[in-house]
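*Asks:* model this:
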Amino acid sequence: MKKLYLWVFTSAFALTACAQQNPTVVKYANLITADDAKKHLSILASDAFEGRETGTPGAQKAANYIAAEFKKLGLEAPVNGSYFLDVPLTQNALKVTAFTVNQKTFEYGQDFFLNGAYPDNNINVNDVVFVGYGTDSEIGSTDLTGKILLWINEDKPQAGTTPSTSYRLTASRTKTIKYLQSKNPAAILAANPGIAGALNRFGKSVTSPRLTLKHAVAKPANTNAPVFNITTALADELVKPVGKTYDELKTASTAAVVPTLTIKSSITINYSTTKSDVKAVDVLGYMPGTDLKNEVLIFSAHYDHIGLNPEASAKDRVNNGADDDGSGTTGILEIARAFAKAKKDGHGPRRSILFLGNVGEEKGLLGSEYYSEHPVFPLASTITDLNIDMIGRVGYEYIGKPDSANYVYAIGSAMLSKELHNIGEQANNTYTQLRLDYKYDDPDDPNRFYYRSDHYNFAKHGVPIIFYFNGVHDDYHQPGDEVSKINFPLLAKRAQLVFYTGWELANRDKRPLVDGKASE
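*Replies:* Reported below is the predicted structural model:
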């Protein structure tokens, strides 16, 4: 309700404050066209770039293409004369050599997966502790040291609320995991009915070697208990000795506070990790401003995707990533071209602008995390990040609707700055008249989109952001995410909205007031 009230209020404000169009701004926005966008995206999302996976030649090809375009536009190379900011990464290849329950073997990537990097370990136990939803009242005084825990990875239903049942961790479940890890168990087995489908669809993404930032000073090894995401079929095998199914135990835990249950199941889990260095770069193009040049506006998009499917017999091995996020990268190139032409004509921005192509977003927002920790321009002088991640398609919720070709999701615009939200609204009402949909504009949304793209690494440092997004579709992280399915007029119109918003931010007298706090 609070979000709805904010949306109604700010929308009404923007409508009443709608200004007349500035013909100069319109002139340069009109340089952002469907035809030009198609030229860029047809190259970036071609098979020749092999899905642009971080650390591969395909990603380097994409980085070189973006840098060459920045150079053509006359953008400055701000990293000691280079367009490339090295992002030092380490590849952590997990090998699970054994995962058995009662002598039955389960397979990594088919029955379970593990996120994060952990020290090598061999676990052999003869029982598992079912901890329900992992609340303090369920665990009580039970000693969990060295035990394997079976945990319901869902929000516990509460009266008057709709709990999230997604396998993606909510804020409350993240706290629960930390609480369970504080009890020093050997491992946590997080069961969720969505794991089987996720592994079937995204198996390569969740089981491929993990990339992490390589820090100048090595961080201590992760001594927390590993969290294995498991299917409910695996959970059924774990609880079989008590003569009940996992769903029956979950139902009982949902209905009342049920104490922990120790189940006599023989479990063996052996895993190890090998490490190697990986080369990757962010791509930066810089346009200095005039009288306010010490303040910087960022336009960002990630250029990496998920690469090739491993199956040699697959009909289409290349995950082209035309929408995710070739569309955002294309949008950035088009916006940069519009600003470059304006500057050439004597209408350069008052504030400086950084066009930022991030690497490693699909690996955990790594490129933007590295930039936020090693900024080329101080974050204190960075007024806003306008981040674009997927603006070329129609998402599930809009398929078949009258406004399917005239909307965009806006996320995070009021999280840190209500003024920024109003600026975005007014730019839209004055120029593009897209439907700005705030459905996902909530840090507690079960999809957690606010945390899942590069803007978040700026927001957590107090930089106001707007994240532009079209929603997911059937081809999300699939080989079918191809150029032929992109709605280029819609891509161009969404990019024009980002341009109009950025023009106002780059030229207004004052930077947006920060009056909010980033969600964690």
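*Asks:* from here on, contacts and neighbour counts on C-alpha atoms
*Replies:* Noted.
*Asks:* Just to check, S352 is in contact with V296?
*Replies:* Yes: contact criterion C-alpha atoms under 8 Å: S352 and V296 qualify, at 4.8 Å.
*Asks:* what's the residue closest to the geometric middle of the protein?
*Replies:* For the chain, the residue whose C-alpha lies nearest the mean C-alpha position (C-alpha atoms, centre = their mean) is R452; its distance is 2.2 Å.
*Asks:* Which residue comes closest to it once chain neighbours are left out?
*Replies:* Ranked by C-alpha to C-alpha, 6 or more residues apart in numbering and with sequence neighbours excluded, the top spatial neighbour of R452 is L365, at 7.6 Å.
*Asks:* residue contacts, Y370?
*Replies:* Contact partners of Y370, counting by C-alpha atoms under 8 Å, 6 or more residues apart in numbering, are V87, L213.
*Asks:* Pull up the gap between it and N184, please.
*Replies:* Distance of Y370 to N184, given as C-alpha to C-alpha, to the nearest Å: 31 Å.
*Asks:* And this one, please, so the two structures can be compared:
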Amino acid sequence: MTTGKTMAFNRIALLIVLALTSCASQRAAISAGELRNHVSWLAADEQEGREAGTDAAARSAVYLRRHLDAAGLIPAGDNGTYFQYFDIAAPSLEGASTLMIGNDVFDVNTLSASPAQTHHAQLVFADADDVEDMIVLAKSDGEIRAEVREAAANGAVAIVLASDEFVAFDAVPGKLPIAVVLIDIKLYEKLTLDVFNGKVNVRLKADVQKQTKRARNVLALSPGISGEVITVGAHFDHLGWGGEGSLAPGTYAVHNGADDNASGTAVLLELAEMWGANRGGPVVANRGVLFCFWSAEEKGLLGSDYWVENPTIPLPRVLANVNLDMVGRVAESKITVGSASTGDCFGEPLAVMQAYYAANEIDFKLNIMKGSLPGGGGSDHMSFHKKSIPAIFFFSGLHSDYHKPSDDAHKLAYPQMAVLADGLAEFIASLQVVADGFEYHKPQAPVDEEGEVRHVKRANVWFGSIPDYGAEPLDGGMQLSGTSPGSPAEKAGLLGGDILKQVADVEIFDIYDFMDSLSTFNNGDTIGVKFLRDGEMKTTQLTFFPRPVGSAGRPH
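*Replies:* A predicted model of the protein is given here:
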């Protein structure tokens, strides 16, 4: 039965839609064919995965600029252009690292992840009682990152590592906390004897020559009357040929990134063209829209973070942000909406978007998250949260092609993407005129039954689940959208749609319970997993084993 409250809401929403009809009628519907064309170009092998700072990413930026310029949008980058340039880290070069003992100087190797440092200190064994402010000596068992971090945690300033196998300069991704030099077994045996027989002072130089390269954001403005703006963004970069961040370890192949994030880029580009003066544009609204195509998101939200620190429009005029990241897997006609609680301003536009679908008898669901995604969602809207600007996130979910060469253009649901884009046009138009609600609400940390803040524990093992962040099972649990190929979860027979209810002795009510459970296991452990499949409770056995070398990040 429809309640009076629901009926009132429906009447209000319908009135809002009717009020905006004159604006909507001036906007041609976005076609699936146009979206497919954009994604097919951006995610083609010729674009080499659009890694930030590469020629391929520059070609993609020029492609975006041409479309924006043709649509009649105003350049909003540096010096009257559409581009905002910034420097990012490039692969480091190995210099001349040395280890000096007395008057003897030995040429040694280092790692690209090592800081470029020089230290003069006593050399001691890594397992010595006191290594504070000393250089430690150890033979690696292959877990270099763990060995270096342990030495740093114990107070060492640097580490000398030996290995039976050759260790390449770029063997360890990311950054290490202390300087590292690598030596051969012959020198290790000599140093072991010297340290065993007495005090040894050494001078260590890790020569890592840091490099930079230029990346660029692409920015275009549709101005409003007040000078205030809404930023609508999507990142257009991806992982290039793989490497760090890839979930296809050891695979050197183009990672096309069709869903991540040629999909969001294509939708944003079509929306920008819709707002362009040369395409008729909507009725000029109170607030303008700044269309932001971010680079270097995959390297740590660098493009959006650079913009909020160096805005091309004064930041006090920026009222809200809308972020589109991975919006192409919408075959089931639903989209997850995260971070809507960061601003009351989003309530009315979301109602307008829903009412638009209802008025046009379109079956498309907005799965509006009540809480925040773990880690906030890990995309460019987080840069705006940092500046206390309300920011909302549209996301169709993780899948087994995430961060792999198999994320290709033919796998996207273009008709449903077009439906989403048309709804987003209504959402943005409403956000341009909504009366108020732009005060930022900081996402609240999850709490337990006693009201204490829940801290997500670090996972100790690889499960291989791909969570469905938009699902909220009625009686609790964590619903899967799939499993990672070759993972413990896949081998245990878990499937997309399954709802995890218990992992070993830990009952699972939400993803936080699940993450907490993974902190208690070790590789080699075999556990029972209870899950719902099509309403029937089932049990399977799952055995943990290490994630393949080179595989990092999501899924869990």
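*Asks:* who has more neighbours, S352 and V296 of structure 1?
*Replies:* Counted by other C-alpha atoms under 10 Å, S352 of structure 1 and V296 do not tie: V296 has more neighbours, with 28 against 22.
*Asks:* which residue packs closest to the aligned residue in structure 2 for that one, ignoring adjacent ones?
*Replies:* Aligning on TM-score structural alignment places V296 of structure 1 opposite V229 in structure 2. Among residues not flanking V229 of structure 2 along the chain, G288 sits closest, at 4.5 Å (C-alpha to C-alpha, 6+ apart).
*Asks:* Residue in structure 1 paired with the one you found?
*Replies:* So G288 of structure 2 corresponds to S352, using TM-score structural alignment.
*Asks:* G343 of structure 2: what's it in contact with?
*Replies:* Applying C-alpha under 8 Å, 6+ apart, the residues near G343 of structure 2 are P390, A391, G437, F438, E439, Y440, H441.
*Asks:* right, and the third one touches C345 too?
*Replies:* It refers to G437 of structure 2. Yes: the pair G437 of structure 2 / C345 is scored as a contact, 4.2 Å apart, by C-alpha under 8 Å.
*Asks:* out of these two, which sits in the busier spot?
*Replies:* Using other C-alpha under 10 Å as the criterion, G437 of structure 2 and C345 rank with C345 on top: 25 against 17.
*Asks:* Identify the residue spatially nearest to the counterpart of that one in structure 1, adjacent ones excluded.
*Replies:* Residue correspondence, TM-score structural alignment: C345 of structure 2 in this structure matches L420 in structure 1. Closest residue in space to L420 of structure 1, ignoring its immediate chain neighbours: P512 at 5.7 Å, by C-alpha to C-alpha, 6+ apart.
*Asks:* mind checking the SS state of the one you found?
*Replies:* Assigned by DSSP: H, G, I helix; E, B strand; the rest coil, the conformation of P512 of structure 1 is coil.
*Asks:* check contacts around the alignment partner in structure 2 of it.
*Replies:* Matched by TM-score structural alignment, P512 of structure 1 corresponds to G437 in structure 2. In this structure, G437 of structure 2 makes contact with G343, D344, C345, F346, judged by C-alpha under 8 Å, 6+ apart.
*Asks:* Could you double-check that G424 of structure 1 sits in contact with W503?
*Replies:* No: the pair G424 of structure 1 / W503 is not scored as a contact, 10.8 Å apart, by C-alpha under 8 Å.
*Asks:* Compare these two (neighbour count), which wins?
*Replies:* Comparing G424 of structure 1 with W503 by other C-alpha under 10 Å, the one with more neighbours is G424, at 24 against 21.
*Asks:* what residues are up against that one?
*Replies:* S413, T501.
*Asks:* Repeat that for the one 5 residues further on.
*Replies:* The contact partners of N429 of structure 1, taken as C-alpha under 8 Å, 6+ apart, are A14, L15, C18.
*Asks:* do you know how far it is from S352 of structure 1?
*Replies:* 25 Å.
*Asks:* Then F113 of structure 1?
*Replies:* Distance, F113 of structure 1 to S352 of structure 1, by C-alpha to C-alpha: 44 Å.
*Asks:* Same check on N387 of structure 1?
*Replies:* The gap separating N387 of structure 1 from S352 of structure 1 is 17 Å, by C-alpha to C-alpha.
*Asks:* got it, and T176 of structure 1?
*Replies:* Taking C-alpha to C-alpha, one finds T176 of structure 1 at 43 Å from S352 of structure 1.
*Asks:* and if you look at T90 of structure 1?
*Replies:* Per C-alpha to C-alpha, T90 of structure 1 is found 33 Å from S352 of structure 1.
*Asks:* For the stretch 51-200 of structure 1, just list every one of the strands.
*Replies:* Using DSSP state E, counting those that start in this stretch, the strands found in the stretch 51-200 of structure 1 span residues 84-86, 89-101, 104-105, 112-114, 121-125, 128-130, 148-152, 187-191.
*Asks:* Of these, which is nearest T273 of structure 1?
*Replies:* Comparison of the strands of the stretch 51-200 of structure 1 against T273 of structure 1 by C-alpha to C-alpha identifies strand 89-101 as nearest, at 4.5 Å.
*Asks:* The closest one relative to strand 121-125, how many degrees between them?
*Replies:* Calculated by axes from the mean of the first three to the mean of the last three C-alpha atoms, to 10 degrees, strand 89-101 of structure 1 forms an angle of 20 degrees with strand 121-125.
*Asks:* Show me what strand 89-101 of structure 1 is packed against.
*Replies:* Applying 3 or more C-alpha pairs under 8 Å, 6 or more residues apart in numbering; DSSP states H and E, one finds that strand 89-101 of structure 1 makes contact with strand 210-213, strand 267-278.
*Asks:* Comparing the ones you listed, which comes out most buried?
*Replies:* strand 210-213 (a mean of 21; mean count of other C-alpha atoms under 10 Å).
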